[in-house]
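1. here you go, sequence then predicted model.
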Amino acid sequence: MSIERPWLAHYPEGVPPQIDVNQYASVAAVVEEAFERFRHRPAFTSFGKILSYGQVDELSRQFAGYLTGTLKLSKGDRIAIMMPNVLQYPIALFGALRAGLVVVNTNPMYTARELKHQLEDSGAKAIVVLDNFASTLQQVVADTHVEHIITTGIGDLLGAKGVLINFVLKHVKKMVPAYSLPTAVRFADALSQGAPHPLPKVQLGHDDLAFLQYTGGTTGVAKGAMLSHGNMVANMMQAGAWIGKNVKPGEEVIITALPLYHIFSLTANGLVFMRLGGLNWLITNPRDMPAFVKELKKSKFTALTGVNTLFNGLLNTPGFADVDFSRLHLTLGGGMAVQRAVAERWKKVTGCTLAEAYGLTETSPAACINPLDLKDYNGSIGLPIPSTDVAIWSEDNQPLPIGEVGELMVSGPQVMKGYWQRPDETAKVLGPDGWLHTGDVARMDESGYVYIVDRKKDMILVSGFNVYPNEVEDVVMQHPGVAEVAAVGVPDEHSGEVVKLFVVRKDPKLTVEELKKFCHDNLTGYKRPKIIEFRDSLPKSNVGKILRRELRDEKKTAAAS
C-alpha cells in the first residue's frame, strides 16, 4: 500500500523522518549507556532520598545477580513487579531486564481475581510486591506458577526516615493489611544475596521480549501485549528524536506521577528521560493532590507528563498556582483525550503549552506527538513520529482520503509482536502487513495532523447519528461550574440511544436546568444530553482515566435487577 506522508513537511526543525533502531541491541544496552554516561548525576528521587545513576547501576546489578545467581532464573522467564512509584521499582526493573527476564508490570490496585489471571496467564515465576498489596497476593499465589516472592516496604531504601515511614503506614495509617507469605525474601536481603554474583552475560536482541504489558482489562479479559526489546528501543529513540533539541542532557527534572507500571510513564519518563540523564522525581501517591503540590514546590521541575484528570486535579488544588514554573518547558498529555478547557487553563497558569500525544500499549506506546514548539492547544494528537506510518481506514479496510473519518491505523517498529498466547486476538488487530487496528475513530488534515474523534466502542448512536462522547465532554467542560464529566449512551425507545451526562460539580449551586441550557446553546439537537446526573466522583482507572464503561454497565445492571 503506498502511503502519503504529508506530516513530514511539518516536522519541527531537526526531527529526522526515520530513526536508526539498530543503534542499540536492547533496552539493557540503553540503560547501561546511561549508567556510564551520567554516573554521578541524580537518577531517581523519592521521599527526599536521591539515587545516582551509579547507585542504580550497582543496585540493579545486585538484583540481576540475585535473579540469576541465587534464584537460577533464565533468559525469557517472566517476573511480575507489583509496586507504585518507589525507588525499588527502577532497581527491580533494570535488574530484571539486565538478567534477560521478561517484566510483567502489575497494577498494585488489582483485585485477587485480576492478579490471579495475570500471574497465571503470564506464567510469572517470580514477583516483587510492596507490603501494602501482599495480602492480595497471599489469596492467589498457590494457584499460580510463582515460585519466588520478594517483598518490600515503601520506606525500605530510605534509611532511618524509611523505618519511621514503614511504621506509620503499618501501625498508624493501617495501610498495610496483615499477610502471611512464609517463603518471601525481603528486597534488601535479595540485594545482599545477589551482590557476590557477577552481572549475568545475556545476549539480547530486538526479537527478545522485554515486557508483557497487560491491556484491555476494562473491555474484557486483560491480554499481555508482547513488547520486544526492539519495540521499546524504537519508541525510546522515536520519542527522543522528537523532543531532541527541547531538552538538555543531564539537566532535566521530570515529574513522574503516572505509575511506572503504566506504559506511558514507563517509556516516556522511566526510559526516554533516563537515556537523557534526567532526574525522575517519583510521586508515590498522586491522588493526594495537596501533598503532590508540596512536592512540586520542592522540585525545580522542567517536564511533566500526565493524563487530563491529573492536570485538571492540579489546577483545582489550592497552592498549585503558586508553584515556580520558570523551568517548566515540556508538558505532555496522553492516556486519554486532553480537554480544551483544561489545556487552555494549564497554559494560563503555568505558561507552558500542554502538548497532546497519542499512543497505545500495543505501540510501546507513542505513535503521534504534537510539536513541542506548539504555541497553543490545537485539539490534535499531533503528527506521526519518525519511522511511523499512520492511515485512516474505512470499515472495509480501505484507506480513506484526507479529511475523512475512519479507523486510525498505525505501522512502525514500535508495534507489538502480538498478544501473549492469543493468536486469535492478535489476528483481530494486527494484519499480516504489520498495520495495527487501534479501535479509535479519527481523521487527518492536509498537514498530517491527526484528530481523534472517539473510541469506536464509546460512540453513541442517536437516531442514526454518531455522537462522540469526547466532543460532548469537551463542550461541557467549558462550563465554569463543572469539575469533571463523562458522557455515555443509554437506551431510549424513540431514538435508540440518548446522551447521558455524569457530572462532578465545581460549583455546588449548578443545576440540571442551567447545564441543559448551556448544552442547548453549544450543541446541536441530537448531541444534547437528555439526562444529567450529578456525582461526587467518577470511576477511574489506575492512571486516572475516566471509565465510561463502568458508568454504562451500572445502568445495565440496574435495568436487569
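-> Yep, it's here.
2. make it CA atoms for all contacts and neighbour counts henceforth
-> OK.
3. how about the nearest residue to D440, chain neighbours excluded?
-> R455 (4.5 Å; CA to CA, 6 or more residues apart in numbering).
4. so that neighbour versus I392, what's the distance?
-> Distance, R455 to I392, by CA to CA, to the nearest Å: 14 Å.
5. try D131
-> From D131 to I392 the distance is 46 Å (CA to CA).
6. and what of I460?
-> Counting by CA to CA, the gap from I460 to I392 is 20 Å.
7. what do you get for F211?
-> F211 is 29 Å from I392, by CA to CA.
8. who touches both of R455 and I392?
-> The contact sets of R455 and I392 do not overlap (CA atoms under 8 Å, 6 or more residues apart in numbering).
9. of the two, which one has the most company?
-> I392 (25 against 16; other CA atoms under 10 Å).
10. just checking, the more buried one is part of a strand?
-> Yes - judged by DSSP: H, G, I helix; E, B strand; the rest coil, I392 forms part of a strand.
11. ok, how many other residues are close to the nearest residue to it once chain neighbours are set aside?
-> Sequence neighbours aside, L408 is the residue nearest to I392 in space, at 4.9 Å (criterion: CA to CA, 6+ apart). For L408, the neighbour count with other CA under 10 Å is 24.
12. who's in contact with L408?
-> By CA under 8 Å, 6+ apart, L408 lies in contact with 390-393, 437-443.
13. the structure to be compared is supplied as follows:
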Amino acid sequence: MEKIWLKEYPPGIPAEIDLNEFSSLKDILEKSCARYAERPAYSNLGMTLRYRDVERLSRDFGAFLQRQGLQKGDRIALMMPNLLQYVVAVFGVLRVGMVVVNVNPLYTPRELEHQLIDSGATAIVIAENFAHTLQEVIAKTPLKTVVMTQLGDLLPMPKRLLVNFAIKYVKKLVPAWHIPGTISFRAALKAGSGQALTDTPLGHDDLAFLQYTGGTTGVAKGAMLTHGNLVANLQQASAWLYPFLRLGEEVVITALPLYHIFSLTANCLTFMKLGGENILITNPRDLPGLVKELSKIRFTIITGVNTLFNGLLHVPGFAQLDFSTLKVSLGGGMAVQRAVAENWRQVTGMPLIEAYGLTETSPAVCINPLTLVDYNGSIGLPLPSTDVAILDDENRKRGIGEDQTGELCVRGPQVMYGYWNRPEETAKVMTDDGYLRTGDIAYVDKLGYIRIVDRKKDMILVSGFNVYPNEVEDVVARHPGVREVAAVGVPDEKSGEAVKIVVVKKDPALTADALIAHCREHLTGYKLPRRVEFRSELPKSNVGKILRRLLRDG
C-alpha cells in the first residue's frame, strides 16, 4: 500500500529508521549508561538507581549467570512485579546474550508449569511472594538455578530490613514455601561482583525475549523477539518522540507491569535509550497510593491502558495534581474510549494519545501524532519503516477508505522471528510476502490513519491483556459438572471486555460460584469469568462449531 500516512507525520519525523545504528539492546544499554551515567534511571520504593548503578549491577548479575555455567541462548525466566531487581536482572540477562522469558507473577501453577517447560528455561529470578507457586511445579520443569528476591532487596539499610519484614510478617504477603538450593538475589550480585564478565558479541539475529502470548488453541506461545526486533522498535519509538522530548530529562510513570510487552518496550527500554527516569510502580492496583506517589513527582510522561486512566480519573485528589510538566499521555494495550480521552484532556489539559501494537511486533505498529489535540478514534499512523496491508478473506489487498475494510496486516523490522518451536502456528499468521496477520479488522482512511472496526479472532481483551477463549474453556470443561462450555468477551465498563462463559450442565446442581472457584485454581485473575450463564444447549454451525458470535450478541 502506498504510504499516504507519511504526509501526516509531524515535522522532524523520518519515513525510515536507521536500523544499523545499534547492534543490539546491549549496545544501546552500554551507550546510554555511559552517556547518562549520573542521571537517575529507575526509581522504586524510595530508591533510585542511576545509569552507572544499572551498568554496574547488571554487569554483576550477568557475571553471576556466566559463573553458573549458563551460556548464550539459554532461557532465563523473570517472575516479579515492577522492582529495581527486574531492571538489573533483565539487563544482566541481555548483556550476556541469554534470553529473557517474562512470566506473569500471578500465574497459577498450571500456567507457570507450561511456560517453564515450553521455553526450556533453566534459571529463574522470582520474587519470594510467588515462590509457593513455583514450589508446586519446579520438579516437572528444566529449572536448575533459582534466584529468590525479596521486594526490598535493593533498598539501603535499615529500610531494606524494615520493608522485607513488613511484607512478610505484617502484611503477610509471602505464603510459606520450601525450595532447596535457592540463591538470594543479593548473594547472586555479590558473587558476580568478584568475577570478570566475558564479553558476548550480539547482533540483530540473536534472540532477546521469548514473550508469551495466547494461542487460538488455548496454548500460550512464545513470540521470538530478536535484538534486531527490539532495536527497530526503539528506533521507531525514539524517532516519534525526539521532536517533543529532551534527552536525559524526561520522567515516565511506569505503572503497567514490565513483564507486559507494552510497558517493557515503551517504558523500560525506550526511556533507557532516551536517558529518562522510570518511576516503577509495584502495585498499580492501589490507585489512591498511585495518586499519592504522583503528587510527589514532576512527571512528564505517563503510559497505561484505558482502564488505568479511567480509574485514576475517579480517584479523589487526582484532578488536583500538578500536570504542568506533563508532555505525553500514551494509551495502548486496548482501545482508548472517547469518554475517557475527553475526560483526561479536561482534567490534565493534555490529550490521551492512542497507540497500537502486538506482542508479535515488539509491540508498536501505529501511534497518533503527539501534536494531536482531540481524540480522533483511530489507532494512529504506521511508524517509520512500517508497511501495512488490508487483506480481504481471499487474501486480496484492499485500497483506501471505509468500504475497503479487511484484516490489518503488518510488515516491518519489528515483526517477530516466529513462535518458539511452533512453525505451523507461525505459518498461520505470516503471509508469503512477509506480513503478519493481526486478526484485527480495519481500514485506512484517506489521510492514512488506521481505524479498527472489529476483531477477527475470538480473543478477549481484558485491561490490555489477551485472554483466549479456548484456554478458559479447557479449564471450565475439566469440572465434572460441565457438559459443554463456550467463552466469549462481553463489554465491561472497567476492563473494556470481560470473560463470560456459557455452560451446559452435566450436573443439575452445578452453580456459578462453584465454576468460578474451580477457575480460580487454574487461571490468573484477569482470565477469570466475570459472568456465568447456563443454557440447555449451545448454538452451533451445521458442522458442529460453536457460534461464539451468537453468544456475544445474546
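-> Yep, it's here. All of these numbers come straight from a predicted model, not from anything done at the bench.
14. re the thing from before, surely the residue nearest to D440 of structure 1 and G439 touch.
-> Yes - R455 of structure 1 is within contact range of G439, at 6.2 Å (criterion: CA atoms under 8 Å).
15. show me what Y66 of structure 1 lines up with in structure 2.
-> Mapped onto structure 2 by TM-score structural alignment, Y66 of structure 1 lines up with F64.
16. where's its match, which helix or strand?
-> Using DSSP states H and E, the element containing F64 of structure 2 is helix 51-67.
17. that helix packs against which elements?
-> Judged by 3 or more CA pairs under 8 Å, 6 or more residues apart in numbering; DSSP states H and E, helix 51-67 of structure 2 is in contact with helix 25-35, strand 40-44, helix 84-95, helix 185-193.
18. residues touching whichever helix or strand comes after the longest one, excluding its own?
-> The reference is to helix 84-95 of structure 2. Scanning forward in sequence from helix 84-95 of structure 2 by DSSP H and E, the next helix or strand is strand 99-102. By CA under 8 Å, 6+ apart, the residues outside strand 99-102 of structure 2 that reach it are 72-79, 90, 93-94, 119, 121, 207-212, 259-260.
19. let's see that with 6 Å instead.
-> 73-78, 208-210, 259 (CA atoms under 6 Å, 6 or more residues apart in numbering).
20. can I get those in CSV with secondary structure, distance to G525 of structure 2 and neighbour count?
-> As requested, the contacts of strand 99-102 of structure 2 are exported to CSV (DSSP: H, G, I helix; E, B strand; the rest coil; distance: CA to CA, whole Å; neighbours: other CA atoms under 10 Å):
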residue, secondary structure, distance to G525 of structure 2, neighbour count
G73, coil, 32, 16
D74, coil, 30, 18
R75, strand, 26, 26
I76, strand, 24, 30
A77, strand, 21, 27
L78, strand, 19, 25
A208, strand, 28, 29
F209, strand, 24, 26
L210, strand, 22, 24
Y259, coil, 16, 23
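21. would you mark the buried spots in stretch 371-380 of structure 2?
-> For stretch 371-380 of structure 2, burial by neighbour count (16 or more other CA atoms under 10 Å) applies to 375, 377-380.
22. over to stretch 59-74 of structure 2?
-> Under the neighbour-count criterion of 16+ other CA under 10 Å, stretch 59-74 of structure 2 has 59-67, 70, 72-74 buried.
23. stretch 415-428 of structure 1 too?
-> Neighbour counts over stretch 415-428 of structure 1 (16+ other CA under 10 Å) mark 415-420, 426 as buried.
24. next one: the residue nearest the centre of structure 2 from T359 of structure 2, what distance?
-> By CA atoms, centre = their mean, structure 2 has its centre lying nearest to H260, at 1.7 Å. Using CA to CA, we find H260 of structure 2 at a distance of 9 Å from T359 of structure 2.
25. picking that back up, okay if I get the contacts of L408 of structure 1 as a markdown table plus distance to S326 of structure 1?
-> As requested, these are exported to a markdown table (distance: CA to CA, whole Å):
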| residue | distance to S326 of structure 1 |
| --- | --- |
| V390 | 36 |
| A391 | 39 |
| I392 | 40 |
| W393 | 43 |
| H437 | 41 |
| T438 | 37 |
| G439 | 39 |
| D440 | 36 |
| V441 | 37 |
| A442 | 35 |
| R443 | 36 |
